[in-house]
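*Asks:* Got a sequence here, can you model it:
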Amino acid sequence: MIRLGAHMSTSKGFDKVPKDTVAIGGNTFQIFPHSPRMWRASLPKEEMASSFIDEMKEKSLDPFDCMVHSGYLVNIASPNEEVWEKSVNLLSLEMKITAALGLKYLNFHPGSHLGDGLQEGVERILKGLEMVLGENQENDVILLLENVAAKGNHIGSSFDELEMIIEGSAQPERIGITYDTCHGFDSGFEIRTNEGVLKLIDEIDSKVGYEKLMMIHLNDSKFPLGAAKDRHEMIGKGYIGKEDGFRVFLSNERIQEKPWLLETPGDDADHALEIKYIRELLG
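*Replies:* Reported below is the predicted structural model:
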């Protein structure tokens, strides 16, 4: 069964997300645990968390198919001590929020070293992960490193860099990855051909292990292959989809093993049309 959904708003409350997901034709979703552009976050009230979990069951949504996306401000690679500490604290709280909602995956961007260098940035990430995971021993939430566009001082555009983080962690079993199609395309991964898709799968498998890939962010790109711009586009409207690239990518049986989550521009109505379009692509 294809697992397909979108990033959903929590403005009406966490417990409205399952119903809204099914309404757009989805069977999986992604949410923010709090306002993504703020440092402030709090655990959901017990009544809200319980209602959310009940709604998940009512709508037959699997917690292993859905995930939480960390806020935009988190940067555990930052050389700024204040930012690093706030990032570690927020990421730790986000894990607790994820657990309280009965979900299993928390996705985050590895961060930017801001010019200090890759090795220094990775060391700060590993130190931060040790603290975050140490403070969340009581839950079974898995952290997912997201590949990022190859621009600036961001860490994680290559699987070599993601491998450095996973292998350097004291708890690698609690770390997986999310593959973002726009970010990967931005970084030079060609997925519009069968050969390119197989090469991508081999790269993931040889560097981090294909079993570490838990989620796929399904985004088209406003810019050509290797542009390093990180501008998402609606499926079929960008440089991946214009050449029928998504049919090729999504037809691969190993790609179909993973849940697909839209992070494209637009609202629920737009995402409903995209979900319909994607299912039609696959026949």
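*Asks:* alpha carbons only for contacts and neighbour counts from here, please
*Replies:* Noted.
*Asks:* What are the buried residues along stretch 77-85?
*Replies:* 77-79, 83-85 (16 or more other CA atoms under 10 Å).
*Asks:* I'd like to know how far the residue of the chain positioned farthest from its centre sits from residue 188.
*Replies:* Distance to the chain centre peaks in the chain at residue 47, reaching 27.0 Å (criterion: CA atoms, centre = their mean). Between residue 47 and residue 188 the distance is 46 Å, computed by CA to CA, to the nearest Å.
*Asks:* picking up where we left off before, which of the helices or strands spans the residue farthest from the centre of the chain?
*Replies:* Assigned by DSSP states H and E, residue 47 belongs to helix 46-58.
*Asks:* and for comparison, fold this next one:
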Amino acid sequence: MIMIGAHMPIGGGFKRVPKETYEIGANAFQIFPHNPRQWRAKLPNEEDIKIFKERIKMYNIEIESMLCHSGYLINIASPNEETWKKSLELLILEMHICKTLGVKYLNIHPGSHLKSGIESGIIKIVEALNIAMDEESETFILLENVTKKGGNIGSTLEELNSIIEKVKHPERVGITIDTCHAWDAGYNIANKEELEKFLKKIDKLFSIEKLKFIHLNDSKNELGSNKDRHENIGKGKIGKEGLKIFLENKIIQNIPWILETPGDNEIHKNDIKEVFKIIGVKQ
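*Replies:* Down below sits the predicted model:
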């Protein structure tokens, strides 16, 4: 069974998410644990949690297909001590929110070293993850691949692996692969042979079991552009044929796909329909 969903809105409460996930033809979802553009966050209220969990069961959404995405302000690679501490505090709170909701996975961007250097940034990331995972012992952290702009860490599989092999609890850290980010970073996932090399490298560095989610996005830009601009399914430079090659891979079909394409629920509903058309599966 294909597990597919989209990034869902939470305005008005988490309780809306399971029903709206079902309404767009999905069986997986991603949410922010709070307003992603603010440092402020709080645990959800008991009534919201209760209804959210009831509806998860009602719509048969599995724990392995639910994902939280960390806020935009967090940068645990920052050389600025104040920013790093604020990022760590918010990351820990996000992990608590995930635990409260019963969402196992929290996806994070590793962060930007801000010209302090990749090695220095990785040291800060590992320090933050060690503290956070000691503080909250249930949430599973997923490191997302990124593009190389702005001092970002994690544009290569080797950089992601360098983080995982240094943390105290590597068994609680995995990865999310974003198709737009991979493409923009120079990984030709639209070519069958190159995709197989990419997946073999993941297996060699981490083991394929570490790959827990796919962020399924087309790209507005050419291969290797490092620009990170998502496009709707089949309308970008990866295109329908490229996505078909990627999505028909047996390994990829066993991993939940989360759309982060532009638009609202209705557009995501159309994107999901397009995905099923591309792979020739009746929805």
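*Asks:* picking up where we left off before, would you reformat the buried residues of stretch 77-85 of structure 1 as a markdown table and include secondary structure?
*Replies:* As requested, those are exported to a markdown table (DSSP: H, G, I helix; E, B strand; the rest coil):
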| residue | secondary structure |
| --- | --- |
| 77 | coil |
| 78 | coil |
| 79 | coil |
| 83 | helix |
| 84 | helix |
| 85 | helix |
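*Asks:* Pick the one among those residues closest to residue 179 of structure 1.
*Replies:* residue 77 (19.6 Å; CA to CA).
*Asks:* Okay, residue 202 of structure 2 and residue 128 of structure 2: tell me how far apart.
*Replies:* Counting by CA to CA, the gap from residue 202 of structure 2 to residue 128 of structure 2 is 24 Å.
*Asks:* These two - which one has more neighbours?
*Replies:* residue 128 (22 against 19; other CA atoms under 10 Å).
*Asks:* What ranges does structure 1 have for its helices?
*Replies:* Along structure 1, the stretches classed as helices by DSSP state H are 17-23, 46-58, 81-100, 118-134, 159-168, 181-186, 194-207, 245-251, 268-281.
*Asks:* between those, which one is nearest to residue 223 of structure 1?
*Replies:* When the helices of structure 1 are compared for distance to residue 223 of structure 1 using CA to CA, the nearest one is helix 181-186, at 7.6 Å.
*Asks:* Now do the contacts for the alignment partner in structure 1 of residue 219 of structure 2.
*Replies:* Matched to structure 1 by TM-score structural alignment, residue 219 of structure 2 sits across from residue 221. Contacts for residue 221 of structure 1 (CA atoms under 8 Å, 6 or more residues apart in numbering) come out as 182, 185-186, 230-234, 238-240.
*Asks:* how far away is residue 221 of structure 1 from residue 152 of structure 1?
*Replies:* Residue 221 of structure 1 is 18 Å from residue 152 of structure 1, by CA to CA.
*Asks:* re the thing from before, so which of the buried residues of stretch 77-85 of structure 1 comes closest to residue 35 of structure 1?
*Replies:* The closest of those to residue 35 of structure 1 turns out to be residue 83 (CA to CA; 17.3 Å).
*Asks:* which non-adjacent residue is nearest that closest one?
*Replies:* Computed as CA to CA, 6 or more residues apart in numbering, the closest residue to residue 83 of structure 1 that is not its neighbour in sequence is residue 75, at 7.2 Å.
*Asks:* Touching, the one you found and residue 110? I think so.
*Replies:* Yes: the criterion here is CA atoms under 8 Å, and residue 75 of structure 1 meets it with residue 110 at 6.9 Å.
*Asks:* what sits against the nearest residue to residue 104 of structure 2 once chain neighbours are set aside?
*Replies:* Spatial nearest neighbour of residue 104 of structure 2, chain neighbours left out: residue 139 (5.4 Å); criterion: CA to CA, 6+ apart. Neighbour list for residue 139 of structure 2: 95-96, 98-99, 103-106, 133, 172 [criterion: CA under 8 Å, 6+ apart].
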